[in-house]
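Student: Turn this into a structure:
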Amino acid sequence: MKIDFLDRVFAEAESKDAIIWRDQSYSYRWLRDAITAADEALAAASVTAGSVVMIEGDFSPRAVATLLAAIKRDCIVAPFSNTGEERRGFFTEMAEIEQVVTVSMDDRISVEKTGRTAAHAHYAELRRRGHPGIVLFSSGSSGTPKGSVNDLVPWLKKFDVRRQVLRTISFLLFDHIGGFNTLLYCLSNGGCVITVDERSPDAVLGAVERHRVELLPTSPTFINLILLSEAHQRHDLSSLKLVTYGTEPMPERTLLRFHEVLPQVQLLQTYGLSEVGILRSKSRSSDSLWVRVGGEGYETRVVDGMFQIRSASAMLGYLNAPSPFTEDGWFMTGDRVDVDGEYVRFLGRASEQINVGGEKVYPAEVENVILELETVAEVTVYGEKHAIVGEVVIACVRPLSPETDSKALVAAVKKHCAARLARYKVPVKVEITNEALYTGRFKKRRG
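Tutor: Modelled structure (predicted):
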């Protein structure tokens, strides 16, 4: 019963829209009744406190109700978006899922037992505390996905404080920390969550227009797709007040172009991790990559250029990776930063840094330079092993037009980089592709 605070909100807002799904409104009264029905269905399927339960779906009203009902029953929930059978199998096995609750495309619920018994030490600790938990997997865009186990009680505690809320699109996925945070923030403040079945620029901005959306939480990759598609010119975005972006470094050129085409919209860089939750943030300005992060319940520090966080809401640990905490409890994020007073600028993941003969190359810096070319739609930069210098820089480029002359584009990229970057940062190889260079979570796919 760790979400009783929502009952008060739902009672006050019972006639208001809680969720808009497929252009149909569902009120807080409907959602409250749906949570009760989902609780009864889970009880009938022997889903009890401490059960490790995958909830497979997206932000449909029934999926949201089922997620909240499972948390209310003190389950350990593992949200999962429909992102492929291979990933589902990996997730189910690694997380020791005991029951799978599937919410179908027509919003019906089915419960299936897997026959597993979840015995991981982190689960045992949550059961000892009598607390609900959540399991979230990283995207795996640069390696094997890591599963983090979190105690939901400290996460939920911050939602007990009422704050201002905007009409918000649930762009970030059901199994993403940002998606979960968006949902809980909106519902705990009596706001409205607008869902989308298709995450394309026109589908998302069309929903903004139809439902007078005020807040779009998204990623730099998706912002770039909006600019490339020019979807912002085809939809009325006058209701939009705030676009937040995170999950990966923002190319400066992309940020400046987006600010130029939507000057009335505030742009805010966010920072959060499944290992610690979402920190409060404040960008220096809408066209700046410098951001202040932290807020109540969080301490931050920079050690040898690496960003570290300490918080009572930090995860218990990973299911399938070593502990990333220092002896005194600081979480080592793996993010490299520059520091300017109370502001930081994220340079990229240390694991993605390229070491060329002892010199450090950050992919985002090279990508930003290549994106200055008008003929480039997307670019991903990564390192490739080299016998003499350790690693060399490789760029994979998707041209704006599939008919672009590949040889000419390769030459243009190398020439432009040679004029703008130190020699060791210039890509030694430029690959041309017409395939998308991002994952289902709208993050760059590297290597």
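
Student: drop to CA atoms for contacts and neighbour counts, all remaining ones
Tutor: Noted.

Student: count of residues packed around residue 4?
Tutor: 10 (other Cα atoms under 10 Å).

Student: Repeat that for residue 113.
Tutor: Neighbours of residue 113 (other Cα under 10 Å): 14.

Student: quick one: the helices in the stretch 51-200 of the chain?
Tutor: 61-72, 85-94, 121-129, 152-157, 177-188 (DSSP state H, counting those that start in this stretch).

Student: Residue 325 is nearest to which of those?
Tutor: helix 121-129 (15.1 Å; Cα to Cα).

Student: what sits against the residue lying farthest from the centre of the chain?
Tutor: Here the chain reaches farthest from its C-alpha mean at residue 388, the gap being 37.4 Å by Cα atoms, centre = their mean. By Cα atoms under 8 Å, 6 or more residues apart in numbering, the contact list for residue 388 reads residue 357.

Student: one more to put side by side:
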Amino acid sequence: MAIEFLLERFDQTKDAEALIWGDSYGALVPAGTQCVRYRSVLYSELGQLVKFWQERLQKEVVPKGAVIALEADFSPNSVALLLSLLQHNCIVALLTAEMKTSRDELRQIAEVEWIIKVGLDDNVSIEQTGTQARHELLHQLRDRQHPGLIIFTSGSTGKSKAAVHDFILMQEKFQTVRPAQRTLLFLLFDHIGGINTLLHVLANGGCAVIPLDHSPETVAAAIAKHRIQVLPTSPTFLNLLLLGGVHQRYDLSSLEIVTYGTEVMPESVLSNLNQLFPNIRFHQTYGLTELGIMRSKSRSSDSLWFKVGGEGYETRIVNGMLEIQAKSAMLGYLNAPAPFTPDGWYMTGDLVEIDGDWLKILGRKSELINVGGQKVYPAEVENVLQTMEGVLEVSVKGEANPITGNIVTAKVRLTTDESLREFRIRLRAFCQDKLESYKIPVRVMLVKEKLHSDRFKKTH
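Tutor: Have a look, this model is predicted:
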């Protein structure tokens, strides 16, 4: 059975905390939210909750192999429902409120037959849609009698794509027992990294702490209150945490490991983090919606060089771009061609530099700026601008130009009251000995709005 190994481990750790949910840590509770201030769920209780939902699914006559939209954020019921649905061999499409594409459109793409909604108060509703799933990838899972996950890409560069995973292949890596740790669930319920973190914690008898929101203040308060050991997050969040000074207001000494991924880490931010937190190990992760999260090893806590792969994964570099072959790769997209080579390698779109077995992510091939034949990586320019005094956030991209093909443009969010003219003069002087002239932004825009999404990933 799909999660039998998890249920066995729940029995082995029945008196330990599995989940902590619904604590605002003194932060403002959103209007209309009826949320328990604090709820701790033991492994014995989580096991009982899984059993309850298994019986409810049978009572509702939900057939095995059904395509279910589970619309939720992390909570006791959403976690138990996810496990129950997988045990029932269902194909689960994960949806959250933060998605850019409308839920109706995503349900249509996934050919959803049942909708299960878990509210902010953890109440649950179940309804049937009348749709019949016919896509060949869904039938492939049914023929195997395997549960599946449908995980949508962010859609940041276009339409969201629906990646179909065979959960039996995904869960194999969680069979190996590793240390139990108290981990904050920062990445969301519909994110491959969020699901990976949850399963890793539960498979090892750790405790998953679910914050009410993902602001630096709330996350720092949760770390201090619950003595969090592991924080999986993004470079953008870590930069905002530093600039906001919340590390000065909360005791973060319990943190042992901070993992970061989803975007390129600026060297300046990583350097500042290591200086401020010498006892924390900063570890770069690598994963994709289409492949899952791979095991990785950073050269050192303050290095952007890392190794990626491990059992079930192989890597190669073709024309400077990382390609990966994975046993647990998605079966394909429901609504787009899959970017696999004829011999089965996934083309990641990430440009890399290599040093022996070590890799360094330079950026997305799709975001590379060609200025008169010269290559400009947005992350390199952002890294320099981020070190300027008064720069809170910066986002760099290319813009078409009739003479050079493209120019470098920058959106900047400041903490100062400078005019655009004053800042442009300061920027050019600052960059003069740090960047080649063609890399210095030609067009600069000062903005008041945040330059990151609700998932704390840089926006362009």
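
Student: that older thread, the aligned partner of the residue farthest from the centre of structure 1 in structure 2: what secondary structure?
Tutor: In structure 2, the residue paired with residue 388 of structure 1 is residue 403, using TM-score structural alignment. Counting by DSSP: H, G, I helix; E, B strand; the rest coil, the backbone at residue 403 of structure 2 sits in coil.

Student: what about residue 403 of structure 2, distance to residue 96 of structure 2?
Tutor: As judged by Cα to Cα, to the nearest Å, residue 403 of structure 2 and residue 96 of structure 2 stand 44 Å apart.

Student: for residue 391 of structure 2, same thing?
Tutor: Relative to residue 96 of structure 2, and taking Cα to Cα, residue 391 of structure 2 is found at 32 Å.

Student: which of the two has more neighbours?
Tutor: Neighbour totals were compared for residue 391 of structure 2 and residue 96, and residue 96 leads with 18 against 15 (other Cα under 10 Å).

Student: and the more buried one, what does it touch?
Tutor: Residue 96 of structure 2 touches 71-73, 189-190, counting by Cα under 8 Å, 6+ apart.

Student: and it, what pairs with it in structure 1?
Tutor: Checking TM-score structural alignment: residue 96 of structure 2 goes with residue 81.

Student: How about its match, nearest residue that isn't a chain neighbour?
Tutor: Of all residues not flanking residue 81 of structure 1 in the chain, residue 57 sits nearest, at 5.3 Å (Cα to Cα, 6 or more residues apart in numbering).

Student: what's the burial count for the aligned residue in structure 2 for the one you found?
Tutor: Using TM-score structural alignment as the criterion, residue 57 of structure 1 maps onto residue 72 of structure 2. Using other Cα under 10 Å, residue 72 of structure 2 has 23 other residues around it.

Student: isn't residue 72 of structure 2 right up against residue 119?
Tutor: Yes. Under the criterion of Cα atoms under 8 Å, residue 72 of structure 2 makes contact with residue 119 at 6.7 Å.

Student: Now do the same for residue 308 of structure 2: its match in structure 1.
Tutor: In structure 1, residue 308 of structure 2 lines up with residue 293, judged by TM-score structural alignment.

Student: Point out the other helices and strands that the host helix or strand of its match packs with.
Tutor: Following DSSP states H and E, one finds residue 293 of structure 1 within strand 291-294. If you count contacts as 3 or more Cα pairs under 8 Å, 6 or more residues apart in numbering; DSSP states H and E, strand 291-294 of structure 1 packs onto strand 277-283, strand 343-349.
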